[in-house]
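Colleague: predicted model and sequence follow; I will ask about them next.
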Amino acid sequence: MTDGRRAGEVAGVQSYAARVLENVAHVLVGKEAVTRLALAGILAGGHLLLEDAPGTGKTMLARALAASLGLGFRRVQFTPDLLPSDVTGVSVYRPATGEFEFVPGPIFTGLLLADEINRATPKTQSALLEAMGEGQVTESGITHVLPPPFVVIATQNPIEHEGTYRLPEAQLDRFLLKLSVGYPTLEEEVRMLDRLQGAHPIDTLGPVATPADLLMARAAVRAVRVSDDLRRYMAALSARTRSHPQVALGGGPRASLALQGVAQALAALSGRAFVLPDDVKAAAPGVLAHRLTLRIEARLAGTRPEEVVADVLRQEPVPAEPLPAGATL
């Protein structure tokens, strides 16, 4: 691909993203940063995990993104008695034909909201693994392909809350990004009260893009240039998490791939056809922290994975990244 064509496609992604971010802002007040990262994760082709206290806007962010992107939307409330087939679907015997017919579950949609995923049992949580990783569901030995684009946004309350199950490492690793919505500032909360005094704007929020637009934007994001030095930098960050003294299990190759994808998306959102070290550093906390298993002594000392990621970013030398010929910031 020529540099001119790449730049043109990235400009299209930037315009597309600006429409989506502006549309979501009609519903969520003061959440531009987390919305930007969430959109970057979707553009990178990944799934998102939102962890925060109840009532902070996790579900509303998912609904607003689905509406803005023009994606079909289904919500599943995860509970301890939820079965895997309640999510993926089940084969039903039809006496009229004498055959079994597959009845698709709510996972067959554009954007699936797995609400409070850590309230379901590990067996039900793992039912999402194949769909998130392979884009398909296998039931009774038959594989059913999920139409693209397919996005999972899962929400969970902090693990110390009662009635929750910790997500296993294999499940966590399937999420490209783990983000926190956070509480609004006082002024943002006042604006929210004013805006939501009447009908909720989510009820009238319309799409500003189509699923086909998302697929084209993803292709453009994958073409964003990444230099060899930056690839080495991202791989080195993942490797450093594996050797960090406070970490029992660090990020693997999938973490490096996720870091590259989100960095490419953030570059495209900024209107650049090339990745800078700042894109990698902005992506690193959301990509790496949830993939780290800390040693027991670190957990007892109250160390958080985000602190380890910050330490890794301080330790790893940042490559001097020259701009491509003719490029400007």
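Modeller: Structure received.
Colleague: rest of the way, CA atoms for contacts and neighbours
Modeller: Will do.
Colleague: which parts of this protein are strands?
Modeller: If DSSP state E is used as the criterion, the strands of the chain fall at 48-51, 73-77, 89-94, 99-104, 111-115, 136-139, 142-145, 151-156, 177-179, 247-249, 293-294.
Colleague: list the buried residues of the third one.
Modeller: By neighbour count on 16 or more other C-alpha atoms under 10 Å, the buried set for strand 89-94 is 89-90.
Colleague: tell me what angle it forms with strand 99-104.
Modeller: 150 degrees (axes from the mean of the first three to the mean of the last three C-alpha atoms, to 10 degrees).
Colleague: which residues does strand 89-94 contact?
Modeller: 99-107, 139-140 (C-alpha atoms under 8 Å, 6 or more residues apart in numbering).
Colleague: how many neighbours does Lys123 have?
Modeller: 11 (other C-alpha atoms under 10 Å).
Colleague: what sits against the closest residue to it other than its chain neighbours?
Modeller: Residue nearest to Lys123 in three dimensions, not counting chain neighbours: Pro84, with 7.1 Å by C-alpha to C-alpha, 6 or more residues apart in numbering. For Pro84, the contact set (C-alpha under 8 Å, 6+ apart) comprises 123-125, 127.
Colleague: quick one: which of those residues is nearest Gln315?
Modeller: Gln125 (35.4 Å; C-alpha to C-alpha).
Colleague: could you check how many residues crowd around the closest one?
Modeller: Neighbours around Gln125, by other C-alpha under 10 Å: 23.
Colleague: wait, what's in contact with the nearest residue to it once chain neighbours are set aside?
Modeller: The shortest distance from Gln125 to any non-neighbouring residue, by C-alpha to C-alpha, 6+ apart, is to Ile117 (6.8 Å). Residues in contact with Ile117 (C-alpha under 8 Å, 6+ apart) are 77-79, 125, 154-156.
Colleague: circling back: out of the strands of the chain, which comes closest to Val275?
Modeller: Nearest to Val275, of the strands of the chain and by C-alpha to C-alpha, is strand 177-179 at 18.2 Å.
Colleague: about what we covered before: just flag the most distant two among the contacts of Pro84.
Modeller: Lys123 and Ala127 (6.6 Å).
Colleague: one more to weigh against that first structure:
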Amino acid sequence: MDHDAVADKVHSLSNLELAALLCLVAEQHCIVEADPSQLDAVAQELQVITTNVFGLSSAVLDCSDKTTVDHFGNDLLVDDNGDDSSYFSHVPPHSRLSIANIVIAKNLNQSRSQVHIQALELIRNKRIYTRNAVHAAPKRFVFVALLTPDSTDQLDVHLRDQIFISHYHQPEDGLPNLEDAGYVDDDAASLASVVRPSTSKEGRKALSFGPDEISSLTKRIPHIRFSSEVRAYLQNIVVFMRLHRAVAGGVSPQATRHFELLVRALAPLHGLDFVTPSLVALAARKIYPHRIVLTTPENERSLQWGSDIEAVRQMLDGVVVEDVIDDVLAQVEVPL
């Protein structure tokens, strides 16, 4: 594989395309956040990306408090030809159905806890039970929880910990694949065109990643080199994150494993066979936002040594997870 050519292609990907590619390469899953007005359009964009960029099948689950475990299990199945089973006038034999390569669970936070547990089972064991069969996930499988920005913490904490990365879709990033396919309505088109992508329609067609390219990138991950200084930098970020006064939890062993995996997966996408400090900092901003649980003034640990609760309350006022990550990255010394 021409590593420079891959890096050039990656550089031309949209942020959503890059998030999907990272998950496919690392064989992991993600949370995508979007403003409520854009949620449906982003779901469509992800479907077109799945088809046009990766040549894979997709299924969209529109979750609510009425979504049952049966609905969840059936709605992520597609026909072996890649068509969503919900569009069939006649339901095909069960042997023709399989789990889609990319499952987009819109508003998953609104579903019941039993559905969250089912999603966790699907992510961990790569299979789903329906009333009629047991369906195994395909080799290339990504579960995407598509949520509004204020709803991620409503997901089950164990489910969040199993999800690899999170990404917020900025409205100004646009919906280039939807526009090329002619699926964007007037309101979405005007919003998506605030910043036009620099890649032409013809150029975007050349940005596809086939199974061989994805497999090649996956195989490179274990061979990415860490210097002792960069590895110490990563570990220091983990320690500082865990000890930060505003953090109550979420800096788990699984998060640390995902942290290193993401850094390794990012390197070949940048044409590198080694890890740089900038890749570590970039990975921290994708690994921790959906995991970190902020403390309350009453539970802030310094109260055990006599801190004043009003002073603690003022210190924590307005602090969000992104502030914690920025604070930690500013405190940890970057290796030269």
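Modeller: That came through fine. A quick note: this is a predicted structure, and the numbers were derived from the prediction, not measured.
Colleague: mind checking the TM-score on these two?
Modeller: The TM-score (TM-score structural alignment, normalised by the length of the first structure) is 0.73; 281 aligned residues with a C-alpha RMSD of 3.6 Å.
Colleague: before we move on, the earlier item: show me how to select, in ChimeraX, the buried members of the contacts of Ile117 of the first structure.
Modeller: Those of the contacts of Ile117 of the first structure that count as buried under 16+ other C-alpha under 10 Å are selected in ChimeraX with:
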select :78,79,125,154,155,156
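Colleague: got the contacts of Ile117 of the first structure as CSV, with distance to Gln264 of the first structure columns?
Modeller: Putting the contacts of Ile117 of the first structure into CSV (distance: C-alpha to C-alpha, whole Å) gives the following:
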residue, distance to Gln264 of the first structure
Gln77, 32
Phe78, 32
Thr79, 36
Gln125, 29
Ala154, 23
Thr155, 25
Gln156, 27
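Colleague: pick the one among the contacts of Ile117 of the first structure closest to Val224 of the first structure.
Modeller: Nearest member of the contacts of Ile117 of the first structure to Val224 of the first structure, counting by C-alpha to C-alpha, is Ala154, at 27.5 Å.
Colleague: in the second structure, what sits opposite the closest one in the alignment?
Modeller: Under the alignment (TM-score structural alignment), Ala154 of the first structure pairs with Ala145 in the second structure.
Colleague: ok, its match - contacts?
Modeller: So Ala145 of the second structure contacts 30-32, 104-108 (C-alpha under 8 Å, 6+ apart).
Colleague: repeat that for Phe240 of the second structure.
Modeller: Phe240 of the second structure neighbours (C-alpha under 8 Å, 6+ apart): 328, 332.
Colleague: just to revisit the earlier point, in the second structure, which of the contacts of Pro84 of the first structure remain in contact?
Modeller: Contacts conserved in the second structure for these, counting by both residues aligned by TM-score structural alignment, their matches' C-alpha atoms under 8 Å: 123-124, 127.
Colleague: how about a markdown table for those, with distance to Gly55 of the first structure added?
Modeller: Listed next are those as a markdown table, based on distance: C-alpha to C-alpha, whole Å:
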| residue | distance to Gly55 of the first structure |
| --- | --- |
| Lys123 | 27 |
| Thr124 | 24 |
| Ala127 | 26 |
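Colleague: quick one: which of those residues is nearest Tyr183 of the first structure?
Modeller: Nearest to Tyr183 of the first structure out of these is Thr124 (C-alpha to C-alpha; 29.6 Å).
Colleague: map that closest one onto the second structure.
Modeller: So Thr124 of the first structure corresponds to Val115, using TM-score structural alignment.
Colleague: that match is in contact with Phe72, isn't it?
Modeller: Yes. Because the distance of 7.0 Å satisfies C-alpha atoms under 8 Å, Val115 of the second structure is recorded as touching Phe72.
Colleague: so where do the helices sit in the first structure?
Modeller: 3-25, 32-43, 58-69, 84-88, 122-134, 169-174, 186-195, 211-222, 228-243, 253-269, 277-288, 296-300, 305-315 (DSSP state H).
Colleague: now for the counterpart of Leu39 of the first structure in the second structure: which residues touch it?
Modeller: Using TM-score structural alignment, the partner of Leu39 of the first structure in the second structure is Leu21. Applying C-alpha under 8 Å, 6+ apart to Leu21 of the second structure gives the contacts Ile214.
Colleague: I'd like to know how far Leu21 of the second structure sits from Ile123 of the second structure.
Modeller: Taking C-alpha to C-alpha, to the nearest Å as the measure, Leu21 of the second structure and Ile123 of the second structure are separated by 17 Å.
Colleague: okay, now Thr152 of the second structure: neighbour count?
Modeller: Thr152 of the second structure - counted by other C-alpha under 10 Å - has 23 other residues nearby.
Colleague: how about it, what does it touch?
Modeller: Per C-alpha under 8 Å, 6+ apart, neighbours of Thr152 of the second structure: 109, 290.
Colleague: that older thread, map the residue nearest to Lys123 of the first structure across to the second structure for me.
Modeller: Match for Pro84 of the first structure (TM-score structural alignment): Val69.
Colleague: ok, its match to Cys63 of the second structure distance?
Modeller: 11 Å.
Colleague: just Asp79 of the second structure next, same as before
Modeller: From Asp79 of the second structure across to Cys63 of the second structure, the span is 21 Å (C-alpha to C-alpha).
Colleague: can you pull the contacts of Val318 of the first structure?
Modeller: Here Val318 of the first structure is in contact with 233, 277 (C-alpha under 8 Å, 6+ apart).
Colleague: separation between it and Pro277 of the first structure?
Modeller: 7 Å.
Colleague: that older thread, dump the residue contacts of the match of Thr124 of the first structure.
Modeller: Val115 of the second structure touches 67-69, 72, counting by C-alpha under 8 Å, 6+ apart.
Colleague: try 7 Å this time
Modeller: 68-69, 72 (C-alpha atoms under 7 Å, 6 or more residues apart in numbering).
Colleague: what does His3 of the second structure give?
Modeller: Here His3 of the second structure is in contact with Gly271 (C-alpha under 7 Å, 6+ apart).
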